[in-house]
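K.L.:
Provided below for reference: sequence and predicted model.
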Amino acid sequence: MSETHATIAPGAPVFPPGRYGRRREPGRRRPLLLVLVGALLLALLGLLSVKLYGQYGDPDYRAEVITYTGITDSRVVVEFRVTVPEGGSATCLLRARSHDGAEVGHVETTVTAPPGERHVRTRQEVPTTARPFIGEVLRCRAAG
């Protein structure tokens, strides 16, 4: 016969003492601790994001194609403008594509801004293996 206590609600299961271990008491919730842990996690993620953006993002190096001209069967001339840090240099990758979208030529060039300037406007010839349809600047990054 199992032992029953007056504090057990009728219909609640009664387990033999010691057989299933001690029952847990309902724990106190700690919302302040959860909020602090969440805030700390968000702060760490924010710091990591800023570090990675500074390391891999290039907000100081932007390029815009002004025009592409001089299209022949073996070249295209791309005129473009690059924004660099004041007095800095950038290495830019230019490419030429044919009408069907295939790359038919590319060249890497380094541009340097005059002292005190942030913008460089330049022209670069891109040699091609077939007639190009368009000339474009793929990316610019810090020179070196």
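P.N.:
Structure's in. What do you need?

K.L.:
C-alpha from now on. contacts and neighbour counts both.
P.N.:
OK.

K.L.:
how close does residue 46 sit to residue 53?
P.N.:
Separation of residue 46 from residue 53 (CA to CA, to the nearest Å): 11 Å.

K.L.:
let me redo that: residue 125
P.N.:
32 Å.

K.L.:
neighbour count for the two, which is higher?
P.N.:
Neighbour count, other CA atoms under 10 Å: between residue 125 and residue 53, residue 125 has more, with 21 against 12.

K.L.:
please compare the first structure with the one that follows:
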Amino acid sequence: MTETHATNPPGAPVFPPGRYGRRREPGRRRPLVPVVLAVLLLAALGLGAVRLYTQYGDPAYDAQVITYTDITDSQVVIDFRVTVPAGGSAVCLLRARSSDSAEVGHEEVTVTARPGERQVTARHRLATSERPFIGEVLRCRAPA
């Protein structure tokens, strides 16, 4: 003899009692614990990444071109300012381009700040293969 529940819709299978364990009530399950654990894990990973970046990440090496002067057929003089860590140094890549935007010269220059200072103002004469139109600082980085 099978047991029939009043909550079973007509045509639904009826299982013998005790044979398959307790049946769950139909309804929406909310996975609250896994979601909270995932959010906590992401927050911990983000906090760890920020802490490691502030501890070991590269400091900002910001460069600005002040002027480019003395333009001839074979050179340009570039005056630039670099922000470095206090008393530190930087290696900057300078580039000269012609009026048609072709690169006509480039060179890496090392600049060093005085002890306790964060900015370095430098002047460099960049040799070119033809007449330059502009002199620029592409990037600065920590010395190797």
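P.N.:
Right, received. Where do you want to start? Not measured: the values here are computed from a predicted model.

K.L.:
could you verify that residue 136 of structure 1 is part of a strand?
P.N.:
Yes. Under DSSP: H, G, I helix; E, B strand; the rest coil, residue 136 of structure 1 sits within a strand.

K.L.:
that one: neighbour count?
P.N.:
Using other CA under 10 Å, residue 136 of structure 1 has 23 neighbouring residues.

K.L.:
from residue 69 of structure 1, how far out is it?
P.N.:
For residue 136 of structure 1, the distance to residue 69 of structure 1 - CA to CA - is 11 Å.

K.L.:
which residues do those two both contact?
P.N.:
Common neighbours of residue 136 of structure 1 and residue 69, using CA atoms under 8 Å, 6 or more residues apart in numbering, are residue 78.

K.L.:
can you give me the buried ones in the helix or strand hosting residue 34 of structure 2?
P.N.:
Assessed by DSSP states H and E, residue 34 of structure 2 sits inside helix 32-56. By neighbour count on 16 or more other CA atoms under 10 Å, the buried set for helix 32-56 of structure 2 is empty.

K.L.:
mean deviation of it from structure 1?
P.N.:
With mean CA distance after the TM-score superposition for structure 1, helix 32-56 of structure 2 departs from structure 1 by a mean of 3.1 Å once superposed.

K.L.:
beyond that helix, next helix or strand please.
P.N.:
strand 62-69.
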